[in-house]
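Enquirer: Have a look; sequence and predicted model below, questions after that.
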Amino acid sequence: MKAFTSSLFRTSDSLSLFAAPSSSSFSSRTQISFPQRLFLCRAEIDGSVSLVNVPANLLVAEKEEAKAVLHMYLTSQGMNRLNAARKMKKLDLFIDHLLLRLHTVYKTRYLVGRELTTPEIRDALIPYLDELLEEHGDDFVEVLEYFPIPLVKDKSEETEQKVSSNDIENSTTRVSSIEPTTNTKKLTASRASNIGEPNLPPHVVYLEELGMERDVIKEVIRKFPAFAYYSLEGKIKPVVEFLLDLGIAKSDIPVIISKRPQLCGISLTENLIPTMAFLEDLGVDKKKWAKVIYRFPALLTYSRSKLQSTVDYFYELGLSSQDVGKVLTRYPSIISYSVEEKLRPTAQYFDSIGVNPAVLMSRCPQAFGLSIETSLKPVTEFFLQKGYHIADFALMASRYGALYTFSVEDNLLPKWEYFLTMEYPKSELVKFPQYFGYSLEERIKPRYEIVKESAVRLLLNQVLSLSDEDFYKLLKRKVKKKNACA
């Protein structure tokens, strides 16, 4: 745990949070003082920040996005999503503070009436949270929870002592015009309930015209409340029209928005288009943007640093620039995986059993999204139990990484049992592990029965991988040759 030293309490770089106590009631408390920069976004009389003229709907939307950023940050530091959601309920004061900080950082944007985009909010808050984490170390979460009250360090009766409301008023200024802690849920609920009324909000009418079901719109707002406050003309419509221009079908727009409503909070000229250009430089096929965005619209909402760090790891694995481009195009959701918590441990597992992680990544990147314990190990153990050496299985997995995406009980086992009746040596599966990718009832059994009736022998690859036309041509030649030799 990062130690708090006397330097944290210097009068020159911190603000007093409380009036001098009249008794020794706080004598055993260890106070965490907050540096002045923590309070730069207070509303001051000198007019440095004014929220009076900011529309209430924008304040609510920005607060929801600030909450989303903070929740994401807590999970990125190792807190699971459920605990992070519970902790967020205790951080209203700090979230208000983050909102005020936004209005200081982007003061000029508000002066010209410009809405903040999702990346702008994220870019302003994440570096600030990084600074607080670096300063307070293991006490980071407690600092946020007790904001702006000094953290109680000693476990005594005084730990339960409540600070009076007068002390809190003296310690900091909450801007009453925002009222996010009491009204945010009511306002959001009101927006969602209004969807069922005759006079629908214009963005709801627009989305319904695109084919988006009203229940889906309600669900989007429930999961991402800020969407209810997005401007139709300023945010939603420009993004939708841009997606249509890329070649995305109108019928796919509702799916994309429901998957990632934050996409509509991104500025086209300042964020979305530059991010696409950045990804194209990394190898994403510009001709396939429609498919890429439909598969994983969240790709365009990640920060440049996140995108670059994942790509850097691909190079570290040994992928070529061409392979990187193919991976990002074919399986863009790979970007959502943490390098240290997901990609690297999975690559280390593959390496430990003799499978080249770079080869597997280029051929089957989705294998890196599977759980090592519940998906990868059971598949490996299944083939080892069937008598294959680890080197043979490593060859099978390298040739056909999709093996790891199949269920042992529902796919591998029934196809294995049928394979044992096909009179092929087990080595045939080492040569052609793609066998497990074909339908047992619609491909494997019908084709093999035809081969048996013809009384000829074909390689497993020839039985399954050829088109119907080529399969029957080959079968005819084999039968003709057999008859000629008879």
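Expert: That came in fine, so what should we check first? Numbering: from 1, shown residues only.

Enquirer: rest of the way, CA atoms for contacts and neighbours
Expert: Fine.

Enquirer: Residue 365: neighbour count?
Expert: 23 (other CA atoms under 10 Å).

Enquirer: From what I see, it and residue 334 are in contact.
Expert: Yes: in this structure, residue 365 is within contact of residue 334 by CA atoms under 8 Å, at 7.1 Å.

Enquirer: And the strands in the stretch 251-400 of the chain?
Expert: Here the stretch 251-400 of the chain has no strands by DSSP state E, counting those that start in this stretch.

Enquirer: nearest residue to residue 428 other than its sequence neighbours?
Expert: Spatial nearest neighbour of residue 428, chain neighbours left out: residue 460 (6.9 Å); criterion: CA to CA, 6 or more residues apart in numbering.

Enquirer: so how many other residues sit close to that neighbour?
Expert: Residues near residue 460, counting by other CA under 10 Å: 19.

Enquirer: okay, pairing it with this:
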Amino acid sequence: MAPAGATSLHSSLCNFSPNKPTPIQIPTQLGPKPKSLLQKHPLYTPTHTKLSLDFKEKILCLEIMGVDAGKALSQNPLLRNVSMESIHSIISFLHSKGIQEKDLPRILGMCPKILTSNIKSDLNPVFDFLSQDLKVPDHSFRRVINKCPRLLTSSVQDQLKPALVYLQRLGLRDLSALAYQDSVLLVSSVERTLIPKLKYLEGLGFSKEETRDMVLRCPALLTFSIENNYVPKFEYFCGEMGRKLEELKEFPQYFAFSLENRIKPRHMEVVQSGISHMPLAVMLKSTDEEFKELIKQRTG
């Protein structure tokens, strides 16, 4: 939590009125930290030392909110010209939707584009979508946005609704799960992300129906990287483990476990213990203590 002095200064900065152009005394102790990305930003090179008061206010306001101003400016250059009044309006709007002060560093840090959004055309439609299409009650907006801040930077017409329609056609019709657990799927491109994952699974030898059933049992399959997740884990599954596709069909959650920290060590221990076979779910889902007990029971 920010100290009382910082909170007071944040209030004065983020609530300033253009009708009261009173100069602000910026305490030196609240200047940008030496190792902050802000110091490396082009605006802070020796040729840009004369920064406007408005811009300094903006930087200080972001930093006090817990947002790395340098990183935010790099990811969203439009912040350079947006007014403090506009930033204050957006923050006030988010507060009105249940977003708390302590949520802002993560939300705005991940998606600084929010600070240059249009409330009427960009942000309001997202909350309407949550309410009308996902049936999220007003008091749960905060939970959904904290789960996936990218919702606030996604177009309802071009991204969220098309993704929802596709996922529902696929069979993911639990709106509560889509809102509170799998909301990242709603901000994923149907053509560039969702469909290629399904095609890859089909390419492994699963039928369309089997692939669909696997995804319905483990929606996270649609979020995994083909190159960094599917390929190495499937190669290990077929090569080192010598297992059959049927096991993946029964336990698609295999792809959700760490190859280096869970799959490999446990498979090696099973092999070294001389156990001929242990179901994937039993081998991977058990806790460390449960796994040790299983090994003991089967070798004792």
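Expert: Arrived safely. Treat the numbers as computed from the prediction; the structure is a model and nothing was measured.

Enquirer: thinking again about what came up before, what does the residue nearest to residue 428 of structure 1 correspond to in structure 2?
Expert: In structure 2, the residue matched to residue 460 of structure 1 (TM-score structural alignment) is residue 280.

Enquirer: quick one: that match from residue 23 of structure 2, how far?
Expert: Relative to residue 23 of structure 2, residue 280 of structure 2 is positioned 66 Å away (CA to CA, to the nearest Å).

Enquirer: Residue 137 of structure 2 now?
Expert: 42 Å.

Enquirer: repeat for residue 203 of structure 2
Expert: Noted for residue 203 of structure 2: a distance of 64 Å to residue 23 of structure 2, by CA to CA.

Enquirer: Comparing these two, which residue is more hemmed in?
Expert: Using other CA under 10 Å, the more surrounded residue of residue 203 of structure 2 and residue 23 is residue 203, with 11 against 8.

Enquirer: Now do the same contact list for the spatially most central residue of structure 1.
Expert: Centroid-nearest residue in structure 1: residue 336, 4.5 Å away (criterion: CA atoms, centre = their mean). Going by CA atoms under 8 Å, 6 or more residues apart in numbering, residue 336 of structure 1 touches residue 299.

Enquirer: Which residue of structure 2 is paired with it in the alignment?
Expert: Aligned partner of residue 336 of structure 1 by TM-score structural alignment: residue 153.

Enquirer: Just list the residues touching the aligned residue in structure 1 for residue 127 of structure 2, thanks.
Expert: The equivalent of residue 127 of structure 2 in structure 1 is residue 311 (alignment by TM-score structural alignment). Contacts for residue 311 of structure 1 (CA under 8 Å, 6+ apart) come out as 282, 324.

Enquirer: quick one: residue 185 of structure 1 and residue 228 of structure 1, what's the gap?
Expert: As judged by CA to CA, residue 185 of structure 1 and residue 228 of structure 1 stand 12 Å apart.

Enquirer: who's more crowded, these two?
Expert: More crowded of residue 185 of structure 1 and residue 228, by other CA under 10 Å: residue 228, with 25 against 14.

Enquirer: what separates the match of residue 460 of structure 1 from residue 215 of structure 2, distance-wise?
Expert: In terms of CA to CA, residue 280 of structure 2 sits 17 Å off from residue 215 of structure 2.
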